[in-house]
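Engineer: predicted model, plus sequence, below.
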Amino acid sequence: MAESRTSSRFAVVGGGVAGLVVARRLVASGAAVTLFEASDRLGGTVARHEVGGLALDAGAESFAVRGGVVAALLAELGLADDIVAPTPGPAWLQPVTGEAVPLPATALLGIPSDPLAADVVRVVGRAAAERAVELDARPVEAVPPTLGALVRDRFGDEVLDRLVAPVVHGVHSQHPDDVPVARAHPGLADAVASAGSLGAAVAQLRAAAPPGSAVAGLRGGVNRIVPALAEDLTRRGGDIRLSTPVDDIATLDGIVVVAAPSLAAPGAPGRRIDLVTLVVEQDELDAAPRGTGLLVAAGAPVGARALTHATAKWAWLRDAAAGRHVLRLSYDATPADPVAAALADAETLLGVPLPVVVDAAHVSWVRPAAAVPPGGVTVVGETVAGSGLAGLIAHAERTASELLTR
């Protein structure tokens, strides 16, 4: 990105990834930037922890490749050679009843291009598939604002609840009813309008998508982006102040950018997410019986909403684990005994016993609620950009560019 020079002064409140990105871009253009972080560490929910002697991501472990914004930033930070693709193969779905099945192959966020495809019918049932075809044959009058409303209108409740909701929840940590269509996929609304049906729109978008995985990771963990951003920001002259809470942004010098959820959306309730990481020994997992992991339909006989078989998903981690297996299970409702619950759920979802647990860790964080920024306040981060590194970074980069052109 081309960088102009400016003499403005900025104060960035919040040291998560969005705050670090906007601060770095501002200081690279010659601005004087001070970043305030209330805690004693940077990165927010992008964090590192050690489990079973392995350095692992304690939050996000992949990013969407769409738009190339994350890859471009990693290249600027000297990390381009460490970008890795996950192991090829389908994710799996644990339905409400029955055994786990591979997710349909021709789908976008779980939305099938052909509801009558055998792998779709296996999940939603023949009656629901035929109902979806009937609904989607109607003329498109207007595209609803949320993904849940769109799928419900064009494909019906069963396809939404049994297939789309688990996938969207796994990607966005939200129900489709809470995800705007534009955030789910920026071209989906136009595609539905032009194609005349949801199924045809999905087929059109999939055909136009570049080959390869929709997500990527970083060798050693996505958390490596945090120290890389901090080091580059400091090298360029930025001032990072840890353990420095800001209660009143009016006391700060210069133009203020708020990257702290508590200030961006004061009083707005967030949603707690729990992650349990298990390091286990079990030779039966060498064959990856559920691929790189499973998404779980609401009402299934487990408490977890998703399981990632991390050592099956990432070759670098499989090598580092030296025969052990790393499993990540996420929860919307905190179990009374998170590790015990995760172990029981993992055995159910994977279909194998797990008698040897080398180590386990439980972390939690609050996903902030969406918010409309107060007038005159510039906000970056999840409250305005949603979850996912690609969206956070793209929004922070755009915000920095807008500030620099004012």
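Structural biologist: Thanks, I have the structure now. Bear in mind the structure is a predicted one, so any value in this text is a computation, not a measurement. Residues are numbered from 1 along each chain as shown.
Engineer: alpha carbons only for contacts and neighbour counts from here, please
Structural biologist: Will do.
Engineer: just the helices in the stretch 1-150 of the chain please.
Structural biologist: Remark: helices assigned in the stretch 1-150 of the chain by DSSP state H, counting those that start in this stretch are 17-28, 69-76, 118-124, 126-136, 147-155.
Engineer: now what about stretch 354-363, what contacts it?
Structural biologist: 51-52, 58, 274-282, 338-339, 343, 347 (Cα atoms under 8 Å, 6 or more residues apart in numbering).
Engineer: dump the helices of the stretch 1-150 of the chain to CSV, plus distance to Gly43.
Structural biologist: Shown next, in CSV, are the helices of the stretch 1-150 of the chain (distance: least, Cα to Cα, whole Å):
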stretch, distance to Gly43
helix 17-28, 5
helix 69-76, 15
helix 118-124, 38
helix 126-136, 42
helix 147-155, 29
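Engineer: closest to Arg398 out of these?
Structural biologist: Of all the helices of the stretch 1-150 of the chain, helix 17-28 sits nearest to Arg398, with 8.7 Å by Cα to Cα.
Engineer: presented hereafter is structure B, for comparison with structure A:
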Amino acid sequence: MTSEHSPELAARAAQQHVVVIGGGIGGLVAARECAKVGMRVTLLEASETLGGSIRTAELDGVVVDVGAESFATRGGHVRALVDELGLGDSVVSPQGGGAWLCGIPDAEDAPLPAGSLLGIPANPFQDDVRRIIGWRGAWRAYIDRLRPPLTVGHERSLGRLVGSRMGARVRDRLVAPVTAGVYSADPDDVDTDVAAPGLNAALTRIGSLSGAVGLLAAERKGKVPGAAVLGLVGGMGRLVEALRADLAAYGVELRTGTRAIRLDREAGRWTVGIESLSDEGADAPAETSLTATGVIVATAEPPARHLIDPHVSGLGDPGAAPAIEIVTLLLDAPELDAAPRGSGVLTVPGSHTAKALTHSTAKWGWLREAAAGRHLVRVSFGSQGEPAATAALDDAAAAALALSEASALLGVALREPQLLAAHRARHVQAQPSSLIGATERRAAIRTAVTAISGLAVVGAWVAGTGLAQVIPDAVAEADRLRAGLLWD
């Protein structure tokens, strides 16, 4: 924005009113981008709290993340926002060592092998790999090295690629626990090029899958080292609070307990039908609509589709979204002081009721200090196409099941009197971005939405799951919308 055009653009910006529907991280970032250029912005959030998948709770005086607890460092976008908001000094790396694997058929629980990619080993005879897949699995995986290069093809399914090259034991015992824990998906449904960029190309160059993993590992060594994920002292909820304060400074009107129920468009302007879900001000006349020059829909997929369906064609079918439950336990368990299973545990699918566990006080030093000798663990249930085992349970029964699973996964006998407090959180995730076809599906939705002037859609269902995808997408979409409003 050049200086000679700034007064004119500032005047145009002041004439705009953007309504952002949804107060998750995508909506907060998009609202900030529009407000930064002087646009009037109103943000509507149906619940009483902001943050979406970033949630906190207090367990016996300890504030903990019960949603997203970290952010991926790839791309640097999340870290850049954290720094802009003045939280750079609070960024921390995870501790506690690597994760363990539980539920291995005919084998003891063991640490996840080092030097692997999504569980795919570079050397199947490595001791920590062979401990999990056995000699039979190691020799079957070694056949991958002997296959002629001419048999190498481009396989989109990660599970089929691993199974055909290295055998069922590598796929089921090493790769499936990782894809279930990270993507809530079966490896056969995971897109190789999305989950492991460059793997197919390296396979073509090297001629073996294990060799391709080794090549990618060698290439990574030449890059700046660092953790794949980072957290914040005090929890990820601080990011939401910093965004809230920043939006307030920019003059953004934040309305919680207010739901958008419809969108209408006439003569280039939008009308957003709203309803209040809060009792506050119940005696006052109910406001039923807002007018806007631009609308950013930042909700989960079902309510977003309800709002934009009358205006957008070509959205395709809704994506299947796994329902995940996370039960966080605060424990008086000195036997966990030595972090017997590192920072957490993944399970071989079908072996345990829980799909994963995070030993939070082993993983985050700041949380260990806040817990003052007590321990926090997060037990995760549910996956793609599989309802969470806790879904039909009441809170007490869900906590009891989580305690039982934690005991089994950590290899420590935990008893009910050791449970000091528990919190249960349900998350309906967007369709995992790693699934086959998800990239094309999101691209088609984006194309359909951008054809409608003054409308943008952000959030995990169109950007891909994870803050590292949601945040830069929200910035780009807000920039596209505001450019259209200012110049068109």
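Structural biologist: Ah, there it is. From a predicted model like this one, the values you see are computed outputs, not experimental measurements.
Engineer: TM-score for this pair?
Structural biologist: Their TM-score after superposition, calculated using TM-score structural alignment, normalised by the length of the first structure, is reported as 0.91; 404 aligned residues with a Cα RMSD of 2.5 Å.
Engineer: what's the closest of the contacts of stretch 354-363 of the first structure to Thr34 of the first structure?
Structural biologist: Nearest to Thr34 of the first structure among the contacts of stretch 354-363 of the first structure, with distances taken as Cα to Cα, is Ala58, at 26.8 Å.
Engineer: which position in the second structure aligns with the closest one?
Structural biologist: Mapped onto the second structure by TM-score structural alignment, Ala58 of the first structure lines up with Val66.
Engineer: that match: neighbour count?
Structural biologist: By other Cα atoms under 10 Å, 25 other residues sit near Val66 of the second structure.
Engineer: kindly report the same for the one 10 residues further on.
Structural biologist: Gly76 of the second structure is flanked by 11 other residues according to other Cα under 10 Å.
Engineer: and the contacts of stretch 354-363 of the first structure, which of them are in strands?
Structural biologist: Val51, Asp274, Leu275, Val276, Thr277, Leu278, Val279, Val280, Glu281 (DSSP state E).
Engineer: most neighbours among the residues you listed, which one is it?
Structural biologist: With neighbours taken as other Cα under 10 Å, the top of those is Thr277, carrying 27 neighbours.
Engineer: give the contact list for that residue.
Structural biologist: For Thr277 of the first structure, the contacting residues are Val51, Val326, Leu327, Arg328, Leu329, Ala360, Ala361, His362, by Cα under 8 Å, 6+ apart.
Engineer: of these, closest to Glu141 of the first structure?
Structural biologist: Once Cα to Cα is applied, the member of the contacts of Thr277 of the first structure that ends up nearest Glu141 of the first structure is Leu329, at 40.4 Å.
Engineer: how about that closest one, nearest residue that isn't a chain neighbour?
Structural biologist: Leu307 (4.5 Å; Cα to Cα, 6 or more residues apart in numbering).
Engineer: Gln94 of the first structure matches what in the second structure?
Structural biologist: Here Gln94 of the first structure is matched to Cys102 in the second structure, going by TM-score structural alignment.
Engineer: just Asp81 of the first structure next, same as before
Structural biologist: Counting by TM-score structural alignment, Asp81 of the first structure corresponds to Asp89 in the second structure.
Engineer: how close does that match sit to Gly76 of the second structure?
Structural biologist: 16 Å (Cα to Cα, to the nearest Å).
Engineer: same question for Gly96 of the second structure.
Structural biologist: Taking Cα to Cα as the measure, Gly96 of the second structure falls 24 Å from Gly76 of the second structure.
Engineer: no more questions from me, cheers.
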